[in-house]
Each structure stands twice: as C-alpha cells, then as structure tokens.
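Engineer: Just a sequence and a predicted model for now, questions to come.
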Amino acid sequence: MSPTVRSKREPTPQQRRNRKLGLICTAVFCGMVGAAYASVPLYRMFCQVTGFDGTVGRAEAAPVAVSNQAVTVRFDANTRELPFTFTAEQTSQEVRLGETKIAFFRVVNNSDKPVTARATFNVVPEQAGGYFKKLQCFCFNDQTIGAGQSVDMPVLYFVDPKFAEDFETRGKREITLSYTFFPATDAPAATPQS
C-alpha cells in the first residue's frame, strides 16, 4: 500500500484551526474598534434618554398638566479656554412642575476675531436629569460669536411633574442647570486679548 499523498492546496487540520483562529481574532478586533467609535454617541444617547449623570433630556412638547408643586431652578455659566464672558441673565427661577419657562444666557466674545464654541450642560442633583426637559436650547450646536459680539441665548425648558413622584427626587426643591462653553473641536482655538 502506498501512503496517501496530500494535495498542496488542501490545508492540514492545523492550518484550518489557525485560519479559524485568525478569522475570530480579526472579527473581535474589528468589533472592538467599532465599539470604540460608537461608544461616545451611544453613551450620550443613553444619558439623554435616562437622565444618567445629570444629563438633561430633550422633549418635543411640554406636558399638558401643570402641578401646584414648584422647584427653584438655579443657573450656572462657565467657560473653558475661551475669551468669552458667559453669564446667566437670571440667577434662579421658580417653576411649577410641568410649567414651561424660558431662561436667557449672555455670551460676549472679548477677542478681536470670531470664535466658534460649543456649550455642554448638566443638572444637579443628578437624579433630576431625567425630569429636566429642554424644548429649545443652544447646547450641542457650534456657536460662532463675532469679534466683540454679545449674544443672548434662550433655553426653553420644563420639569416633568413625575419629578415629585420619584423616590430619589421627591422632596427636593432645588435644581441647578449648569452650562460650560468649550472651544469647538473642529475650530481653531482663539487666544484671549491681553
């Protein structure tokens, strides 16, 4: 009997296992890279839907019912690495749960050239994030402020009446809405005037 001769094209069992392992490793690597790119938008979406970490949700319409219970909403404005003066036009507002309110913020570009920036926000206490809803906001959109320009920016919001029913927020009577302006990531950073 003559020994069986394998064709050069037919892989050995060891080669098949190695190819299978290589394909699995490649698929895992591609999946991890995809997850890394998707993690930021997915985390942002998760926070906006759940109010996690004090993230404010967006709403299409205000609630129909307005409660007699009220909370005080305080406003905070900050900048990071920008030649801006950024302030809240009001320090606080009394708002009944379900009532639509408008608050104004003013930003002044103190430099001699236009600056593009973006505002991010959060709410304290964090548990209130799921109940604080924005109908209109200047946040998460790039804002280009001209040299020396002053701009008033509105925020139209309400606090969901369910705020009073949640065991984590029941009895809390104060919410702080905080905005921070950062340089837009795709715009060149401006230097403050001396």
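Structural biologist: Alright, I've got the coordinates. Residues are numbered from 1 along each chain as shown.
Engineer: When you work out contacts or count neighbours from here on, use the C-alpha atoms and nothing else.
Structural biologist: OK.
Engineer: Quick one: classify the nearest residue to Ile102 once chain neighbours are set aside as helix, strand or coil.
Structural biologist: Spatial nearest neighbour of Ile102, excluding adjacent residues (CA to CA, 6 or more residues apart in numbering): Leu156 at 4.4 Å. Classification of Leu156 using DSSP: H, G, I helix; E, B strand; the rest coil returns strand.
Engineer: pretty sure Leu156 is touching Leu135, no?
Structural biologist: Yes: using CA atoms under 8 Å, Leu156 is in contact with Leu135, at 5.3 Å.
Engineer: OK, contacts around the residue nearest to Ile102?
Structural biologist: Thr100, Lys101, Ile102, Ala103, Lys134, Leu135, Gln136, Cys137 (CA atoms under 8 Å, 6 or more residues apart in numbering).
Engineer: now swap in Thr120 and tell me
Structural biologist: Residues near Thr120 by CA under 8 Å, 6+ apart: Cys139, Phe140, Tyr179, Thr180, Phe181, Phe182.
Engineer: ok, of the residues you listed, which one's closest to Arg16?
Structural biologist: The nearest member of those to Arg16, counting by CA to CA, is Phe140 at 50.3 Å.
Engineer: from the middle of its chain, how far away would the host helix or strand of Arg44 be?
Structural biologist: Per DSSP states H and E, Arg44 falls inside helix 13-50. Its chain's C-alpha centre and that of helix 13-50 lie 24 Å apart, by CA atoms, centre = their mean, to the nearest Å.
Engineer: Use this one as the comparison:
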Amino acid sequence: MAMDGKTKTVAQLVGVATFMGAMAWASVPLYDWFCAVTGYGGTTGTAEAGSGEVLDREITVRFDANVEAGMPWEFKPVEPEMTVKIGQDGLAFYEAYNPTDEPIAGQAGYNVAPFVAGSHFSKVQCFCFTEQVLMPGERVQMPVSFFVDPAIVDDPDTRKLNHITLSYTFYEIDLPEDVQESLDEGSQSAANVN
C-alpha cells in the first residue's frame, strides 16, 4: 500500500518530533555526564580516596555559599578560604541554619571557578551528594573532603592557577517521603492526645 504525499509528510513530521523529544529527554543526563567527565562549566570530579601524591606547591581554595531566591536557610562557609598543597586532602565545613518554624529540605548545586579547574578538583565526600533536611531552628556544620589533582600543574590552561573558588547554592526541595511521613504521624499522635 503506497502512501500519498500528505501521509508521507505527516509520517516524517511525527518521526522528527519523536526524535527531537527523545533527544530533549536524553540531553540533561548526557550534559551532566559530559560536565562531570570534562569539568566543563566548573563541574568537579568525585573520587573514592585522596590523590596519593602531594606536590610541594600550594593552592588557595576559597569557599562561597549561596541560597536560591526564596530559600529561607542561612548558609555560609565556616572559613572563607584555606591553603593546601596540591594533592593534599582538604577538609572544609559549611554551616546551614533553618530560622523558620517548619522543616525544610535542600539540595546543593556546586561548581568551581575558574571553570577550567573543574576537572582537577575532586570531592571525596560532600554534603552535596545527598539532600539535607533541617528541622525548625536547627543549625548544622556540613563537611566537604576534597583534593586538587596534581595533574593541574601539567595542564597548560591551569598550571599557573594560584586559587580556586568552590561555590555552593542550596535549592529548596520537597521533604523526603520518610521525613514527611514521620511528621504526619507525629501530627496525628499529637491530635489524638488532645
């Protein structure tokens, strides 16, 4: 059965639309993977352990903290910067405070500047790997364990860097289901007592 011109055109347009939808759906994970592998856009790497090699050259890591508009948390680095040897394990802390009377969940996005340093900055452990929940009035210190890869001195784009800025922005997210269920159960128990 042969297709007429209109049917063929409609079939082609449906095919193009389906292909474009599939590419849009796949673009975010592919972009995230690309950034993680290349350090593009200041995306940092992750590591299971420290570098194992420490150079006799220091670099200063500055710490920056932000919250999205409307996020009520107070968020700041405990220390504004530290100087570490390249390859040395560093441990920094950020402090978050929930001044409200409601539990609030947050997830941190992050990057480093200058962007070209992203592929040479690795985090071993970080509060940004998981969502954080702060109860009303709760204040916490959250660690980030990191190192600057010794390969930074061999990269023509980064070998003269003397400082890197690690920046986080907290975004409000929905409370995790288990936390919400626990709060709902607590509310029902309190209502039953009264």
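Structural biologist: Structure received. Being a predicted model, the structure only gives us computed values, none of them experimental.
Engineer: Next, the TM-score between them, please.
Structural biologist: Here the TM-score for the pair of chains, by TM-score structural alignment, normalised by the length of structure 1, is 0.84; 175 aligned residues with a CA RMSD of 1.8 Å.
Engineer: Check the secondary structure at the one residue sitting closest to the centre of structure 2 for me.
Structural biologist: Centroid check for structure 2 by CA atoms, centre = their mean gives Gly109 as the closest residue, at 3.2 Å. Three-state assignment for Gly109 of structure 2 (three-state DSSP): strand.
Engineer: any idea what it aligns with in structure 1?
Structural biologist: Superposed on structure 1 with TM-score structural alignment, Gly109 of structure 2 falls opposite Thr120.
Engineer: how far away is its match from Cys137 of structure 1?
Structural biologist: 10 Å (CA to CA, to the nearest Å).
Engineer: Top of the contacts of Thr120 of structure 1 by number of neighbours, please.
Structural biologist: Phe181 (25 neighbours; other CA atoms under 10 Å).
Engineer: what residues are up against it?
Structural biologist: Per CA under 8 Å, 6+ apart, neighbours of Phe181 of structure 1: Asn78, Thr79, Arg80, Leu82, Ala117, Arg118, Ala119, Thr120.
Engineer: Let me have these in CSV, adding distance to Ser67 of structure 1 as columns.
Structural biologist: Converted to CSV, the contacts of Phe181 of structure 1 look like this (distance: CA to CA, whole Å):
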residue, distance to Ser67 of structure 1
Asn78, 32
Thr79, 35
Arg80, 37
Leu82, 40
Ala117, 37
Arg118, 34
Ala119, 30
Thr120, 29
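Engineer: From those residues, keep the buried residues only.
Structural biologist: Of the members of the contacts of Phe181 of structure 1, the ones counted as buried by neighbours, 16 or more other CA atoms under 10 Å, are Asn78, Thr79, Leu82, Ala117, Arg118, Ala119.
Engineer: Ala59 of structure 1: which of those residues is nearest?
Structural biologist: Ala119 (18.5 Å).
Engineer: Could you find the closest non-adjacent residue to that closest one?
Structural biologist: In space, Ala119 of structure 1 is closest to Phe181, 4.2 Å off (CA to CA, 6+ apart).
Engineer: what about that neighbour, helix or strand, and which?
Structural biologist: Applying DSSP H and E, one finds Phe181 of structure 1 within strand 174-183.
Engineer: okay, and that strand goes to which residues in structure 2?
Structural biologist: Against structure 2, strand 174-183 of structure 1 falls on residues 163-172 (TM-score structural alignment).
Engineer: What's Gln93 of structure 1 aligned with over in structure 2?
Structural biologist: In structure 2, the residue paired with Gln93 of structure 1 is Met82, using TM-score structural alignment.
Engineer: sorry, that was for Lys162 of structure 1
Structural biologist: For Lys162 of structure 1, the residue aligned by TM-score structural alignment is Ala151.
Engineer: So what's the residue count around that match?
Structural biologist: 13.
Engineer: I figured it was touching His120, is that so?
Structural biologist: Yes: the pair Ala151 of structure 2 and His120 passes the contact test of CA under 8 Å, sitting 6.9 Å apart.
Engineer: who's in contact with stretch 45-60 of structure 1?
Structural biologist: Contacts to stretch 45-60 of structure 1, defined as CA under 8 Å, 6+ apart, come from residues 121-135.
Engineer: Redo the contacts of Leu156 of structure 1 as a markdown table? Include neighbour count, distance to Arg173 of structure 1 and secondary structure.
Structural biologist: Shown next, in a markdown table, are the contacts of Leu156 of structure 1 (neighbours: other CA atoms under 10 Å; distance: CA to CA, whole Å; DSSP: H, G, I helix; E, B strand; the rest coil):
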| residue | neighbour count | distance to Arg173 of structure 1 | secondary structure |
| --- | --- | --- | --- |
| Thr100 | 19 | 17 | coil |
| Lys101 | 16 | 16 | strand |
| Ile102 | 14 | 19 | strand |
| Ala103 | 19 | 18 | strand |
| Lys134 | 21 | 19 | strand |
| Leu135 | 17 | 22 | strand |
| Gln136 | 14 | 23 | strand |
| Cys137 | 16 | 23 | coil |
